[in-house]
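**Student:** Predicted model follows, preceded by the sequence.
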Amino acid sequence: MTWEILNILAVSAFAFSGSIVALNERYDIFGTFILGIATPFAGGIIRNIALDVPVVHVWEQGYLLYVAFGTIAIVYFFPKSWVMSWDRWNIYLDAIGLSAFALQGASFAIENNFPLGGIIFASILTGVGGGVTRDVLAQRRPMVLHQEIYAVWAMLSGLLIGLGIINIESAWQTYSLFIAIILLRVLSYHLGWHLRFRDMYRL
């Protein structure tokens, strides 16, 4: 039940985020649905390809596909003035998707008996892969490469889970990490935390 809830939150959040970006870029209905579907599911595909794991199960998402399609339809068919006003919440939706998918990626790696490095790698790819795909398809610079601290929080999830500090079999520990990563991502956005150390020494 824990992972079902997290997956629903992650898919709906990233589908919403991808749809909002598509509408901001004036995509048509086909482009909106493509970007809305790619954002929640591309991370898992990229992760499986990178880890040499079959991607067939990614297409067997069942009800999660309906969650994504339903979310995209709501965004696309609601009055545009309403939807554009929701754009201010995109950072929070992105944080939810990043956190949930980072945890899901780490869990996937553990189930497939990967070592610590593989767990961290899977967590990063699953957490940021969808957002990178969204930005690339929208012809934007992926924010993981230039804005604030982003992928670090996915890496932190994988590290804590891989070291056994967080037990993913425990619902309360999983949800605690999920909320903590969301808060860290939002704080890093609002406080402008970044990794551009050279700026610290610029004259």
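**Tutor:** Great, that's in hand. Numbers count the residues shown, from 1 in each chain.

**Student:** rest of the way, CA atoms for contacts and neighbours
**Tutor:** OK.

**Student:** chain center to the helix or strand where residue 36 lies, what's the gap?
**Tutor:** Using DSSP states H and E, residue 36 sits within helix 29-50. Remark: helix 29-50 is offset 11 Å from the chain centroid, using Cα atoms, centre = their mean, to the nearest Å.

**Student:** Equivalent analysis for stretch 135-149, please.
**Tutor:** Counting by Cα atoms, centre = their mean, stretch 135-149 is centred 13 Å from the centre of its parent chain.

**Student:** Now do the helices for the chain: every range, in order, please.
**Tutor:** 2-24, 29-50, 63-77, 80-86, 90-111, 116-137, 151-162, 171-190 (DSSP state H).

**Student:** now residue 160: how far from residue 149?
**Tutor:** 17 Å (Cα to Cα, to the nearest Å).

**Student:** ok, second structure coming up, stack it against the first:
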Amino acid sequence: MTWEVLSIIGTIAFAISGAIIAMEEEYDLLGVYILGIVTAFGGGAVRNLLIGLPVSALWQQGELFLVALISMTVVYLFPRQMLPPWKRWGNFFDALGLSAFAIQGALHAVKMGHPLSAVIVAAVLTGSGGGIIRDVLAGRKPLVLHAEIYAAWAILAGLAIGLRWANSPMELYILFIAVAALRILSYTYGWKLPRRAVGEKVGGR
């Protein structure tokens, strides 16, 4: 039941973030729904393809699709009422979604007997793949790859599960809290990974 609640929280957070970005880009109603659905479920779909799960398994999550649709509809109909609380709490719920989805993705890969590399990829794609697809479709640089420490926390979740540091339900809950807390701390204090610019672009442009 706890994981189901966390999945609902993550689905709501990701669907709303996709819908808000679509509205910022002035997409029409269909575009809002498509971008929200892609954000909430796109990472899981790509993960399934890579680790050998049937993509059709996504369609068994009818309740989560309904939750996503309701969330996006509320945001679309009442943007002025929804945006202030989202700006205040959106990153918090997004952190919960990242942690829950990354752990679930890693567990899927472990259950299928995949190596550590596949477990990490499954965690990253499930936790942050939807956001990457969202930003690409919106014509933006994927924020999770350059602006904030985001995917790195999904990698941490994948490592912990792939190396069997977290096996029991209690250990998984502790891992969930740790990953969510690190994500919250990283955006609160503006932590960033090292980056290096090449300088002059090719051709001097």
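**Tutor:** Great, that's in hand. None of these values were measured; they are calculated from a predicted model.

**Student:** So after superposing, what's the score?
**Tutor:** Remark: TM-score between the superposed chains equals 0.88 [TM-score structural alignment, normalised by the length of structure 1]; 196 aligned residues with a Cα RMSD of 1.7 Å.

**Student:** re earlier: neighbour count for residue 160 and residue 149 of structure 1, which is higher?
**Tutor:** Higher neighbour count among residue 160 of structure 1 and residue 149: residue 149, with 21 against 18, using other Cα atoms under 10 Å.

**Student:** list the contacts for the more buried one?
**Tutor:** By Cα atoms under 8 Å, 6 or more residues apart in numbering, the contact set of residue 149 of structure 1 is 185, 188, 189, 193, 194, 195.

**Student:** Could you do residue 72 of structure 2 as well?
**Tutor:** Residue 72 of structure 2 touches 15, 16, 19, 32, 33, 36, counting by Cα under 8 Å, 6+ apart.

**Student:** The fourth one contacts residue 18, doesn't it?
**Tutor:** What it means is residue 32 of structure 2. Yes - the criterion here is Cα atoms under 8 Å, and residue 32 of structure 2 meets it with residue 18 at 7.3 Å.

**Student:** neighbour count winner among those two?
**Tutor:** Comparing residue 32 of structure 2 with residue 18 by other Cα under 10 Å, the one with more neighbours is residue 18, at 28 against 25.

**Student:** measure the residue lying closest to that one once chain neighbours are set aside to residue 148 of structure 2 for me?
**Tutor:** Of all residues not flanking residue 18 of structure 2 in the chain, residue 36 sits nearest, at 4.1 Å (Cα to Cα, 6 or more residues apart in numbering). Look at residue 36 of structure 2 and residue 148 of structure 2: by Cα to Cα, they are 21 Å apart.

**Student:** The two: which is more packed in?
**Tutor:** More crowded of residue 36 of structure 2 and residue 148, by other Cα under 10 Å: residue 36, with 31 against 16.

**Student:** Was I right to think the more buried one contacts residue 15?
**Tutor:** Yes - using Cα under 8 Å, residue 36 of structure 2 is in contact with residue 15, at 4.2 Å.

**Student:** which residues do the two both contact?
**Tutor:** Joint contacts of residue 36 of structure 2 and residue 15 (Cα under 8 Å, 6+ apart) are 68, 72.

**Student:** and the residue nearest the centre of structure 1, what does it touch?
**Tutor:** Closest to where the C-alpha atoms of structure 1 average out (Cα atoms, centre = their mean) is residue 98, at 3.2 Å. Neighbour list for residue 98 of structure 1: 10, 127, 128, 154, 182 [criterion: Cα under 8 Å, 6+ apart].
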